[in-house]
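In: Could you look at this predicted model? Sequence included:
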Amino acid sequence: MTLGAAPARHVLFTAWRGTDLARGSHQGCEVRDGALVLTEPAGTLAYDDPYAGRRRPARYEWSAWLSPEVPHAFGATSLLPSWNVDTPDGCWVVVEVRAADESPEGRRWSPWFTLARWADTDAEIHATSLPGQAGDTAKVDTDVVEALNGTAWAASQVRLTLVRPVGSTARPRVRLVGLMASAVPCGAPAEVSPGGRAWGVELPVPAYSQQLHRDAFRRWDRGGRSWCSPTTTSMLLAFHDRLPPAEEYAWVDERVPQPFVVQAARRVFDHAYGGAGNWAFNAAYAGRPGTCAFVTRLRSLTEAESFLAAGLPLGATVSFPEEGLTGAGYATDGHLLTIVGFTADGDVICNDPASHGIARTDEVRVVYDRAEFERVWLGSAGGVVYVVHPDDVPLPAPDDPTEPNW
């Protein structure tokens, strides 16, 4: 019997960085000094932050940027935006996505779906996704727009609304907007990817354990036991020497270990979702000035090796049952860990913040079987990764330039 070819794993990542943001449509904003900024407000809005305890809505000015339409050479079934934005002095942003299918009359666009009301601090608003958005052809699952009922999208678009208090002269500063469109099968390929380009490479990524904060700071996703994502994000930032300055987390008691992880958990917390695992919020937090961060999907560990060979560790999303990943010591419906290298035989070296359930950093490093890891990574969230890199560290060339996924 001849086995058929493995189902295609389609992923397209489109990014507008710096002067690229001069493309698209602009209402009251323009590119200045390599970033999109609010210049003249296009209107006003009222927003009542449901997590702030205000008695009446606050008034804000807004401007908006609409990306060019992004065509897909495949029928996309999932959309996920990324953004790197500075929001000083009461500023914030709204991130929206829409998609279109083809009809004899042309493209039929969906309504706009709101993925985030976001700021880089919680001084003005509490960052949140927007639950309850669903229709016949699509739904929002926290940080992702998913197609329903056999819908496949031929194009997509993202819109950013830049917001500041009425009368303010502060300016949100947009350095990157990204949009991932994908159509990947539910399972992992039957055959493990060959790889080889990063075998024997291990990057010196600091080891952080989420267990060090277990049962502490429970207002943010029940404390450290659920902080795999901000702990992973902190490891990626630390490797690039891009952790926040100490004054940003001076509010954390000085006796608390790795206080910057607590800071990360607070900043990436999605108040509607009630957790610190919103993929886009973690990338937005990591995209600090001088750093670019985004979420995409990779098609294989061979693609992941391109990043490690270029000196870039990755955050990766996995899920598996008990004994589904030898050496992990736990089961999970969704977990983030850091890929830091590959053994000489191609197995995956990780900094796993779960640290075998033990609150010690020397339990963080672990080697996972290549085939098992690829299965629980591609077969769960479809190969989702966090990519974090300083502006002066180039990304590797995509394996498929006709359908670049980074």
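Out: Noted; the coordinates are in hand.
In: Please count neighbours and contacts with C-alpha atoms only from this point.
Out: Noted.
In: And the helices in this protein, which stretches?
Out: Using DSSP state H, the helices found in the chain span residues 228-239, 259-268, 279-286, 301-309, 370-378.
In: and the shortest one, what does it pack onto?
Out: It refers to helix 279-286. When contacts are defined as 3 or more C-alpha pairs under 8 Å, 6 or more residues apart in numbering; DSSP states H and E, helix 279-286 packs onto strand 78-86, helix 228-239, helix 259-268, strand 291-297, strand 384-390.
In: go with 6 Å
Out: Helices and strands touching helix 279-286, by 3 or more C-alpha pairs under 6 Å, 6 or more residues apart in numbering; DSSP states H and E, are strand 78-86, strand 291-297.
In: Put this next to the previous one:
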Amino acid sequence: MSLVLTVDLARVALTRFPVPAMGTPGPWTSEERPIGFPATQLVPSWTARTPPGSWVEVELRARTADGRLTKWYVMGRWSEHGAPRTSLAGQGDEDGDVAVDTFVARRPLVAFQVRVTAHGAAGQAGGVEVGSLCVMASAVPHRPPTPSRPGAHGAVELAVPCHSQHEHAGHHPEYDGGGANWCGPASVAMVLGFWGRGPGKAELEWVGAGDPCPVVDHAARGTFDSGYQGTGNWPFNVAYAGTYGLRGFVTRLRSAAELEAFVRAGIPVITSQSFRVHELPGAGYSTTGSIMVVTGFTAGGDVVVNDPAAPCDAQVRRVHPRAAFEYVWLRGSGSGGIAYVLHPPEVPLPPSDGNW
């Protein structure tokens, strides 16, 4: 008798759009893109360069399963120089709402459009350059994820630098309270450092003397969302990395096996998860939402991470049991497998069946 194992995976489709030629002020609007399944969430992500005085607005609208077309929802107003760099609350209606960086639908979605508008002072908006534009559509199952099996390729680990967010306790509280909430900026700074990218000395002078790692403070300022008053906006973290030449996107991955494919291709992956202290052995804390960098896998398949929530840089590298990590990362009551991938354009991604 054969045993059939049914794996309940998130349904994910990542759409990459041709780079909008912004050239002049005004909107660029995509054609309507079918999703291929009834989706419940949409998350855009982008990279762009915005001269001083200019910014981009990214919007989405969707077609529901009953054929209705929703209104346009603003998914972010973004400038690499700040002002504006903000999400917009209070957009909810009978079709859905925007939760910081995610459009959460109240009825199934079957297609969507994206619109990008360049804004700015006279002569500035025309200098906006969009490097990449993606939209992730997904439907996350409510049942707990089924653990994936370890690969048979041996241990692998990438040399990603270690930055603890708590080394920055009390720093620049105007950007979300200093180090306590800087898991996202610390993770992006780690990945930028791995790729040999990031701000130069002159860009760091404002941080102040005696800072143990000024690039983390810089990333906090560069990702801070003035609307939700935090640094955890996923697309804003991708866009910040894009100002240093990286390509990036937000998606949902569906297993540690998919994470391992990236790591074996030489690409660390940033993940979002929530858990109680007993659910993730080796973490030592509970969180309603934390960002980590997956850097490797042990020979037995356990997950090696750089966890910026560690109390100091020396304790950032940690190893978590594979099944426990997958559970807290993939479950629908948490992030549902959210990840963002940052890589130089010349570094190819591993093969995919549609979610990256």
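Out: Okay, I see it. Note that the coordinates shown come from a computational prediction; the quantities given were computed from them, not determined experimentally.
In: quick check, distance from stretch 361-379 of structure 1 to the centre of its chain.
Out: 20 Å (C-alpha atoms, centre = their mean, to the nearest Å).
In: Contacts for that stretch, please.
Out: By C-alpha atoms under 6 Å, 6 or more residues apart in numbering, the list of residues contacting stretch 361-379 of structure 1 from outside reads 187-188, 192, 207-209, 318-320, 347-353, 355, 383.
In: Next: stretch 113-123 of structure 2.
Out: 25-30, 32, 53-61, 125.
In: Now do the buried residues in it.
Out: By neighbour count on 16 or more other C-alpha atoms under 10 Å, the buried set for stretch 113-123 of structure 2 is 113-120.
In: contacting residues for whichever residue in structure 2 pairs up with Gly132 of structure 1?
Out: Aligning on TM-score structural alignment places Gly132 of structure 1 opposite Gly90 in structure 2. Contacts of Gly90 of structure 2 were listed using C-alpha under 6 Å, 6+ apart, and none were found.
In: returning to what we had before: of all the helices of structure 1, which lies closest to Ser103 of structure 1?
Out: Nearest to Ser103 of structure 1 among the helices of structure 1 is helix 279-286 (31.1 Å), distances taken as C-alpha to C-alpha.
In: Can you list the neighbours in contact with the closest one?
Out: Contacts with helix 279-286 of structure 1, where a contact means C-alpha under 6 Å, 6+ apart, come from 82-84, 268, 293-294.
In: aligned partner of Cys134 of structure 2 in structure 1?
Out: In structure 1, Cys134 of structure 2 lands on Gly178 (TM-score structural alignment).
In: hang on, I meant Gly76 of structure 2
Out: Match for Gly76 of structure 2 (TM-score structural alignment): Ala116.
In: Setting aside sequence neighbours, what's the nearest residue to its match?
Out: Nearest residue to Ala116 of structure 1, sequence neighbours excluded (C-alpha to C-alpha, 6 or more residues apart in numbering): Ser129, at 4.5 Å.
In: My understanding was that the one you found contacts Thr114; is that so?
Out: No. In this structure, Ser129 of structure 1 is not within contact of Thr114 by C-alpha atoms under 6 Å, at 7.3 Å.
In: between those two, what contacts are shared?
Out: By C-alpha under 6 Å, 6+ apart, no residue touches both Ser129 of structure 1 and Thr114.
In: What residues in structure 1 pair up with stretch 206-213 of structure 2?
Out: Taking TM-score structural alignment, stretch 206-213 of structure 2 hits residues 251-258 over in structure 1.
In: In stretch 269-276 of structure 1, which residues are buried?
Out: Within stretch 269-276 of structure 1, the residues that count as buried by 16+ other C-alpha under 10 Å are 269-271, 273, 275-276.
In: That one maps to which residues in structure 2?
Out: Going by TM-score structural alignment: stretch 269-276 of structure 1 matches residues 224-231.
In: now swap in stretch 214-223 of structure 1 and tell me
Out: Mapped onto structure 2 using TM-score structural alignment, stretch 214-223 of structure 1 spans residues 169-178.
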